[in-house]
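Trainee: Quick one: sequence and predicted model below, then my questions.
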Amino acid sequence: MIIIFCEVGVILRVLVTGENSYIGKMFAKWVYSFPDTLEITFISLRNDDWVKQDFSVFDVVFHVAAIVHEKEKTKLRTLYFRINKELPILIAKKAKNAGVKQFIFMSTLSVYGLDGLIGGQNVINLDTLCHPKSFYGRSKLEAEIELKKISDDTFKLVIIRAPMVYGPDSPGNYKRLRKFILKSPVFPAIDNSRSMIYIDNLSEFIRLIIINQESGLFIPQNQEFINVVEMASLISMSNHKKIAFSKVLAHVIYLIGNHSGLLRRVFGNLTVEKELSVFEKYKYSNFSLKQSINTCETNVVNRPM
């Protein structure tokens, strides 16, 4: 448990579901460095002990627990929907019955069913419909739909459709990209744009959402779109490593990249219109790409040998 005290005197108690969640742990770390009155408690969902937890002592439930596999298998469909849909619904109902005021659900851009596109543009705007293609995206979208039915004026629902999240020791694509950059002498000179969000920018956004007891659908992101070559350059410089950028490799990826899910995730174009991520009351995207990569590489624990 992390308890933050300050002079204001009002403590909002936040229950974070998923004690091993990267986002949950980094959010708690971020909150700890601020003079806001938030009290963070983690709970594990690996067994049914959470059912015995008294939710009435909490003001907010922040649900981050989920199952994510990039190589989905048909036999895992039931697991996806049990963890990503049924479980958050059960937790939300328990929270509402206990008098919790706000439920924050971490969703994903995967609900749109769009992948990064190499040599073309995929842009999410206000008119973009949800057509999820993966079990992950479908289960998250179905959870969103059911959670909206539970919400009302006394039980505020926040849905956060986050783009790729990166930060120190973050799992997923950033970790893979970093490993490749630090081992390879060359990198494709691909000109692309991605919507991403640095973990501290996301954590600040969530902190503001809680303090102001907001509700609704949100898509936060960094102020700038991310270019993978710029990111690669910053990572290599932070580690005092030289890397060459190859137009030949870029040409190969332009030819074959759209046939590979991994290459599309790293080198493809996928952005969210910036207007969807600007909230006049909240200044949350405080770290630029350069600042965030410097922090990531300074604080990274699992450096490659």
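Mentor: Sure thing, it's come through. On a predicted model such as this, the values are computed, not experimentally measured, just so you know.

Trainee: all contacts plus neighbour counts: C-alpha atoms, from now on.
Mentor: Fine.

Trainee: Against which helices or strands is the host helix or strand of Ala250 packed?
Mentor: Element membership of Ala250, judged by DSSP states H and E, is helix 247-256. Packing partners of helix 247-256 (3 or more CA pairs under 8 Å, 6 or more residues apart in numbering; DSSP states H and E): strand 186-188.

Trainee: helices or strands up against the very next helix or strand once past the strand it packs on?
Mentor: Note on strand 186-188: by DSSP H and E, the next helix or strand toward the C-terminus is strand 196-198. Judged by 3+ CA pairs under 8 Å, 6+ apart, the packing partners of strand 196-198 are strand 164-166.

Trainee: residue boundaries of the helices in the chain?
Mentor: All helices of the chain, identified by DSSP state H, fall at 22-32, 77-81, 87-97, 135-150, 173-183, 199-211, 228-238, 247-256, 261-267, 289-299.

Trainee: closest to His69 out of the ones you listed?
Mentor: Closest of those to His69 is helix 135-150, at 7.8 Å (criterion: CA to CA).

Trainee: Output the helices of the chain in a markdown table, with distance to Ile43 appended to each entry.
Mentor: Shown next, in a markdown table, are the helices of the chain (distance: least, CA to CA, whole Å):
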| stretch | distance to Ile43 |
| --- | --- |
| helix 22-32 | 11 |
| helix 77-81 | 20 |
| helix 87-97 | 12 |
| helix 135-150 | 20 |
| helix 173-183 | 26 |
| helix 199-211 | 18 |
| helix 228-238 | 34 |
| helix 247-256 | 43 |
| helix 261-267 | 31 |
| helix 289-299 | 26 |
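
Trainee: of those helices, which approaches Ser110 most closely?
Mentor: Nearest of the helices of the chain (CA to CA): helix 135-150, 4.7 Å.

Trainee: which other residues reach the closest one?
Mentor: For helix 135-150, the external contacting residues (CA atoms under 8 Å, 6 or more residues apart in numbering) are 67-69, 72, 77, 80-81, 84-86, 88-89, 92-93, 107-113, 132, 157, 159.

Trainee: one step back: now mean neighbour count too, for the helices of the chain, in a markdown table please.
Mentor: What follows is the helices of the chain, written out as a markdown table (neighbours: other CA atoms under 10 Å):
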| stretch | mean neighbour count |
| --- | --- |
| helix 22-32 | 19 |
| helix 77-81 | 17 |
| helix 87-97 | 18 |
| helix 135-150 | 20 |
| helix 173-183 | 16 |
| helix 199-211 | 21 |
| helix 228-238 | 18 |
| helix 247-256 | 15 |
| helix 261-267 | 19 |
| helix 289-299 | 17 |
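
Trainee: In addition, the following structure is provided for comparison:
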Amino acid sequence: MEGDMEGDMESNGKNNIGRRKVLVIGKSGFIGSSLAQWLGEEGYEVFLVSGRREEWKSFDMAGIDTVVYTAGLAHTKEKKGSEELFLKANVWQAVESAKKAKLSGVPQYIYISSMNVYGSAGKRIGADTPVKPDSLYGRSKRQGEQRILELESEQLAVAVIRPPVVSGAGCKGSIRLLAKASKYIPFFPDYPNQRSMIDIINLCSFISCLIDSNARGIYHPQNKEYISTYQLLSLMAHSRGRTIRPVSFLNPLIAWMIPRVKLLRKIFGDDCYDRAMSEYNNCSYWIRGYRESIHDMVSNVRE
């Protein structure tokens, strides 16, 4: 299955009436715990189990409508010997849980992958952009996608989601470090780059669309608007009652250096999906904007 396959949001005939039962794998993770809480509040019958402790192995999946695999290894420094850890969390455990779901007659399996399957930051991603991971994390996520998509059948719909950076209260990773840094930065270049992000509530809303329609395919959800690095830092500072002054005189130099300096490419390069990749006629999933999302995130960051 090609990596640029468009997902089919149409129902495959499954009866969507009634309270849907969803098993979320990834109890300790930001996405898993947030998704379980949100779905529960929306009226789904939710079961949340640990991926790390492999609680899904003893869970009876009979009668479950959808399994969502949010577990995995992400915010861990890549070093020699860590490849096996990434493969175990992002590939083998996911594949084994998908096999169990299939044998148990579960109609749908959703795998949370990552934008990282396209490689490092510094590019605009379109429908024709090749999948080319360049990190252990990205490669393990891509391998997880491929292995699980091989299990798809008429009876088992497989959906793969490749979200960009996820924000909101309790998020992890480099965005939390940026939130801490916003407390001290007095000024910053207002370089007009475009970055894709998605608020955790918007992601949960999108996942519910896939569940309700028993969808299959590969999806690229994101917030309704792009955001620049300066705008992101500015909103973080604003949530602290601070202001980061924009400076523009460095922008021509930054534009010249982005293709030449990896660090600047990571900070100021574009890192976004084309809008068309994230718009689905049967799913309006944009509930929150950046301001509320980033305020919640900053309020949750410990100094």
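Mentor: All right, it came through fine. Model, not experiment: these values are computed from the prediction.

Trainee: quick one on the thing from earlier: out of the contacts of helix 135-150 of structure 1, which end up buried?
Mentor: Buried residues within these, defined by neighbour count using 16 or more other CA atoms under 10 Å: 80-81, 84-86, 88-89, 92-93, 107-112, 132, 157, 159.

Trainee: what's the span of stretch 41-58 of structure 1 from first residue to last?
Mentor: Terminal residues of stretch 41-58 of structure 1 lie 9 Å apart, using CA to CA, to the nearest Å.

Trainee: Stretch 81-93 of structure 2 now?
Mentor: First-to-last distance for stretch 81-93 of structure 2 - CA to CA - comes to 18 Å.

Trainee: In structure 1, what range does that stretch match?
Mentor: Mapped onto structure 1 using TM-score structural alignment, stretch 81-93 of structure 2 covers residues 75-87.

Trainee: Can you name the residues in contact with the matching stretch?
Mentor: Ala65, Ala66, Ile67, Phe135, Tyr136, Ser139, Lys140, Glu142, Ala143.

Trainee: could you redo the last one with a cut-off of 7 Å?
Mentor: Under the criterion CA atoms under 7 Å, 6 or more residues apart in numbering, residues Ala66, Ile67, Phe135, Tyr136, Ser139, Lys140, Glu142, Ala143 lie in contact with stretch 75-87 of structure 1.

Trainee: Pull up the gap between the fifth one and Gln221 of structure 1, please.
Mentor: The reference is to Ser139 of structure 1. From Ser139 of structure 1 to Gln221 of structure 1 the distance is 22 Å (CA to CA).

Trainee: With the fourth one instead?
Mentor: Note on Tyr136 of structure 1: its distance to Gln221 of structure 1, by CA to CA, is 20 Å.

Trainee: related to what we said a few turns ago, quick one: which of the helices of structure 1 is nearest Val61 of structure 1?
Mentor: helix 87-97 (7.3 Å).

Trainee: Report the mean deviation for the closest one after fitting onto structure 2.
Mentor: Here helix 87-97 of structure 1, set against structure 2 after superposition, deviates by a mean of 0.6 Å using mean CA distance after the TM-score superposition for structure 1.

Trainee: Taking their axis directions, that helix and helix 135-150 sit at what angle?
Mentor: If you take axes from the mean of the first three to the mean of the last three CA atoms, to 10 degrees, helix 87-97 of structure 1 sits at 20 degrees to helix 135-150.

Trainee: Just tell me the aligned range of stretch 108-117 of structure 2 in structure 1.
Mentor: Under the alignment (TM-score structural alignment), stretch 108-117 of structure 2 falls on residues 102-111 in structure 1.

Trainee: what's that stretch in contact with?
Mentor: Stretch 102-111 of structure 1 has contacts (CA under 7 Å, 6+ apart) with 59-64, 92, 130-132, 137-138, 140-141, 155-163, 213.

Trainee: ok, now how distant is the residue nearest the centre of structure 2 from Tyr273 of structure 2?
Mentor: The centre of structure 2 sits closest to Pro163, judged by CA atoms, centre = their mean, with a distance of 3.0 Å. Distance, Pro163 of structure 2 to Tyr273 of structure 2, by CA to CA: 10 Å.

Trainee: cool, and Leu39 of structure 2?
Mentor: 26 Å.

Trainee: what's the answer for Lys180 of structure 2, then?
Mentor: Distance from Lys180 of structure 2 to Tyr273 of structure 2, by CA to CA: 26 Å.

Trainee: Once you drop chain neighbours, what's closest to the spatially most distant residue from the centre of structure 1?
Mentor: What lies farthest from the middle of structure 1 is Val248; by CA atoms, centre = their mean that is 32.8 Å. Among residues not flanking Val248 of structure 1 along the chain, Pro188 sits closest, at 7.5 Å (CA to CA, 6 or more residues apart in numbering).

Trainee: aligned partner of the one you found in structure 2?
Mentor: Match for Pro188 of structure 1 (TM-score structural alignment): Pro189.

Trainee: Tyr22 of structure 1 too?
Mentor: Under the alignment defined by TM-score structural alignment, Tyr22 of structure 1 corresponds to Phe30 in structure 2.

Trainee: The nearest residue to its match once chain neighbours are set aside: neighbouring residues, count only.
Mentor: Leaving aside its chain neighbours, Phe30 of structure 2 sits nearest to Cys171 (5.9 Å; criterion: CA to CA, 6+ apart). Look at Cys171 of structure 2: counted by other CA atoms under 10 Å, it has 22 neighbours.

Trainee: Could you report the distance from Cys171 of structure 2 to Val165 of structure 2?
Mentor: 9 Å.

Trainee: ditto for Ala181 of structure 2
Mentor: Counting by CA to CA, the separation of Ala181 of structure 2 from Val165 of structure 2 is 17 Å.

Trainee: Give me the distance between the nearest residue to Gly9 of structure 1 once chain neighbours are set aside and Val57 of structure 1.
Mentor: The shortest distance from Gly9 of structure 1 to any non-neighbouring residue, by CA to CA, 6+ apart, is to Thr37 (7.1 Å). Distance of Thr37 of structure 1 to Val57 of structure 1, given as CA to CA: 15 Å.

Trainee: Neighbour count for the two, which is higher?
Mentor: The neighbour count for Thr37 of structure 1 versus Val57, taken as other CA under 10 Å, is higher for Thr37 (20 against 14).

Trainee: okay but the more buried one is in contact with Ile11, surely?
Mentor: Yes. Using CA atoms under 7 Å, Thr37 of structure 1 is in contact with Ile11, at 4.7 Å.
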